[in-house]
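> no sequence for this one, just the structure:
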């Protein structure tokens, strides 16, 4: 006799077992990161407000050259290396979202309309005397992996640390780009001044040579001073040519940083007009050390490696999932959405690799 109470009791036990599995889903192998001790100064050498200001300034603005600031803004928009770094950040963010989504139930909708030819010797064909059958279904299925061993949580931690580390890598590219562009611009202005002085020297030697040539033609001097003046003029001319090459090379370097084709670079203030930025004091506390993107990226890489240990340990244990579906199944389309066509299933699955050539252990 059908015992509804017994079935309800068994169903309740199964439901409680599923709830128990869900409640014991804990980070068993999800390691907690502890920052290694770092020996840093305990206080500033400058007053706190002044030191903090120095740590957070846009130092290139302290030079007071609007042309340099405009070039830096252009480089931040157009530099190819920076664009690649920004694209890498977006890729790591997408990877983090994809990894983190595994922590949530995976719900899918499935539908089918099939026509099947049965063998006359099959059980269904013999019993029903059928050779052709139709089947229709519209189901909503759900699967949820219980993160009992902390594998999914640790994998999410790895992806998050890698994403944040890539943000710091982008900051490193920005700081390196700005520093390289500012240094190249200042070097260009130095070459400009050297070229100006060399051109003036060349003009002076040329005037001296012309004067001595006139004196020699009038018989007032020998040919030796002319030879000496000509050699000095040629030396000055070669220096001018070399400085012109240096200026062109420096402009090409700036164009590369700006993401341009080689060409001329607009000039701003001369070196004497540039303001001297304040010097950053040595021995800064840890909060300034932590603002360095390379230091922050190194720590985030350490965090990712630390969390990856939890993933490796959890991979040694079975993966347990809750699965189920709910929907309608029928042999006729006109009865697919009637009450009698309702179908459902709920249960648990687990999988454990028996042999994998030690790939998990070696990982």
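Ah, there it is. Computed from a predicted model, the values in this text were never measured in an experiment.
> switch to C-alpha atoms for all contacts and neighbour counts from now on
Noted.
> right, and residue 112 touches residue 328 too?
No. Using Cα atoms under 8 Å, residue 112 makes no contact with residue 328, being 10.7 Å away.
> List the buried residues for the helix or strand containing residue 243?
Using DSSP states H and E, residue 243 sits in helix 224-258. Using 16 or more other Cα atoms under 10 Å as the test for burial, helix 224-258 gives 226, 229-230, 232-233, 236-237, 239-240, 243-244, 246-248, 250-258.
> Got another one to weigh against that:
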């Protein structure tokens, strides 16, 4: 296969996908040509635990192992298809190449006297060969189709591996987010309890009402009720990580930590034309399209006659001692031509079926390319907007915290309106939780960008500069 200028990978008879490759991504910022995504892209988040989980998943994940088994099967199918291009040889005789055959000649009657029968022993050894001339390329196309299918299965393994790694990263960041949100919820519970104690003191002093107490108790109960779903999410994502590294949940311990400890890497998306060689799903579609094209050639060759050559030779003798002698030698050569005349339309139907499959895969290939560009643009938009959302949410939290602190001070001084206290603490609690969700969304956006770019890229090689 060769790579055409537009980025598509074609064989000699492969239809041109005729795609318009954009010069750049709509949502990309200034290009950084020397910073492509590294092969071990997850190290950019600077989490040792995440790196360990990623490396373990690559080794033991069951989906990846199944994908490897599929491309081993495809390799075996390619060897089977390639066998038709070679002659078949067979030798007669068990073990020692000399085979004995027995025959009995019945007796006859002469002048009323009977003559007994006799046994005749023939010894023979022979070698036979058969070869089908691949004049029309049927077997060569079948081999090429099998080879391209094997290539497609290798890229399928890469697709599974990339999906597995992004699933590990997403689940791990969900674990961190759950831990952060649980800590914030527990801190908010402590704050709500402190405010409740202050309101109760006002109620005992006669400056508050029972309604004020009930309202704050409702706030506190809501904060406590928010914790169990967060713990459920935490446990479920730890269990998801255990599945991804092929372990029972009981044997996996995840320390976690905080999203504040995660570094957001700098990712350069490169050019759209480079994406066609980096995304394993696009490469898989290319290989499947090439395989379908080869199958069309093989189906077309069935319209033409097949030519088969067979030959055999060896020795045959009734005496083992004279078996390997010139007079005991024999040979035969046969050439046969088989031309289909009427088959009820089976060959034509098979050809049309192959053409239709080729056209289907061509459209799938086009869709995969267009979807890849869309995936990258969507991921770039997500990174940009989640970054802005995180910045703005930080402003919200800072203002909400200041308002809550002021209302609490006024509450203790006996000058605050209870409604104001309730509003400020609810606003703060919601803002802090939304801040963690914004941080999670930003991390997941970076993971989506890596996935849209096809994972890590091979390092670029610098072109040598000719000395003057």
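Happy to help now that I have it. These numbers were taken from a predicted model, which means no experiment stands behind them.
> right, and the helix or strand after the helix holding residue 243 of structure 1?
Downstream of helix 224-258 of structure 1 (by DSSP H and E), the next one is helix 286-289.
> Can you tell me what residue 129 of structure 2 aligns to in structure 1?
Under the alignment (TM-score structural alignment), residue 129 of structure 2 pairs with residue 142 in structure 1.
> Where does the residue lying closest to its match once chain neighbours are set aside sit: helix, strand or coil?
Nearest non-adjacent residue to residue 142 of structure 1, counting by Cα to Cα, 6 or more residues apart in numbering: residue 107, 4.4 Å away. Secondary structure, DSSP: H, G, I helix; E, B strand; the rest coil: residue 107 of structure 1 is strand.
> Touching, residue 107 of structure 1 and residue 322? I think so.
No. With contact defined as Cα under 8 Å, residue 107 of structure 1 does not reach residue 322; the gap is 11.8 Å.
> who touches both of the two?
Residues touching both residue 107 of structure 1 and residue 322 (Cα atoms under 8 Å, 6 or more residues apart in numbering): residue 143.
> between these two, which one's more packed in?
The residue with more neighbours, out of residue 107 of structure 1 and residue 322, is residue 322; 18 against 14, by other Cα atoms under 10 Å.
> what sits against residue 317 of structure 2?
Applying Cα under 8 Å, 6+ apart, the residues near residue 317 of structure 2 are 122, 123, 124, 323, 328.
> burial measure for residue 159 of structure 1, as a count.
Neighbours of residue 159 of structure 1 (other Cα under 10 Å): 24.
> My error: substitute residue 307 of structure 1 in the last question.
25.
> ok but it is inside a strand, no?
No. Looking at residue 307 of structure 1 with three-state DSSP, it is helix, so not inside a strand.
> Now do the same for it: its match in structure 2.
Aligned by TM-score structural alignment, residue 307 of structure 1 pairs with residue 294 of structure 2.
> Beyond the helix or strand containing residue 364 of structure 2, next helix or strand please.
Here residue 364 of structure 2 sits within helix 346-413, counting by DSSP H and E. Per DSSP H and E, the first helix or strand lying C-terminal to helix 346-413 of structure 2 is helix 418-452.
> Show me just the buried residues among the contacts of residue 317 of structure 2.
Taking 16+ other Cα under 10 Å as the criterion, what is buried in these is 122, 123, 124, 323.
> how much space between residue 175 of structure 1 and residue 231 of structure 1?
Counting by Cα to Cα, to the nearest Å, the separation of residue 175 of structure 1 from residue 231 of structure 1 is 47 Å.
> same thing with residue 83 of structure 1?
Distance from residue 83 of structure 1 to residue 231 of structure 1, by Cα to Cα: 51 Å.
> One more: residue 342 of structure 1?
104 Å.
> Could you tell me which residues within the lengthiest strand in structure 2 count as buried?
As assigned by DSSP state E, the longest strand anywhere in structure 2 is strand 118-133. For strand 118-133 of structure 2, a neighbour-count test (16+ other Cα under 10 Å) marks 122, 123, 124, 125, 126, 127, 128, 130, 131, 132, 133 as buried.
> The closest residue in space to the third one that isn't next to it in sequence: what secondary structure?
Counting by Cα to Cα, 6+ apart, residue 124 of structure 2 lies nearest to residue 316, which is 4.1 Å off, once chain neighbours are set aside. Of the three states, residue 316 of structure 2 takes strand under three-state DSSP.
> go on, residue 24 of structure 2?
Reducing the assignment at residue 24 of structure 2 to three states with three-state DSSP gives coil.
> quick one: contacts for it?
271, 272.
> residues touching residue 223 of structure 1, list them.
Per Cα under 8 Å, 6+ apart, neighbours of residue 223 of structure 1: residue 216.
> ditto for residue 201 of structure 1
residue 236.
> Distance-wise, check residue 226 of structure 2 relative to residue 191 of structure 2.
15 Å.
> so residue 172 of structure 1 makes contact with residue 291?
No. Here residue 172 of structure 1 does not reach residue 291: they are 11.0 Å apart, not a contact under Cα under 8 Å.
> Kindly state which residue of structure 1 is aligned to residue 73 of structure 2.
In structure 1, residue 73 of structure 2 lands on residue 91 (TM-score structural alignment).
> What are the contacting residues of the helix or strand its match falls within?
Using DSSP H and E, residue 91 of structure 1 maps to helix 80-100. Contact partners of helix 80-100 of structure 1, identified using Cα under 8 Å, 6+ apart, comprise 76, 152-153, 155-156, 159-160, 162-163, 166-167, 169-170, 173-174, 259.
> and the angle from it to helix 224-258?
With axes from the mean of the first three to the mean of the last three Cα atoms, to 10 degrees defining the directions, helix 80-100 of structure 1 sits at 20 degrees from helix 224-258.
> List the buried residues of helix 80-100 of structure 1.
80-82, 85-86, 88-89, 92-93, 95-96, 99-100.
> Name the nearest residue to residue 105 of structure 1, ignoring sequence neighbours.
Distances taken as Cα to Cα, 6+ apart put residue 144 closest to residue 105 of structure 1, at 4.5 Å, once the chain neighbours are dropped.
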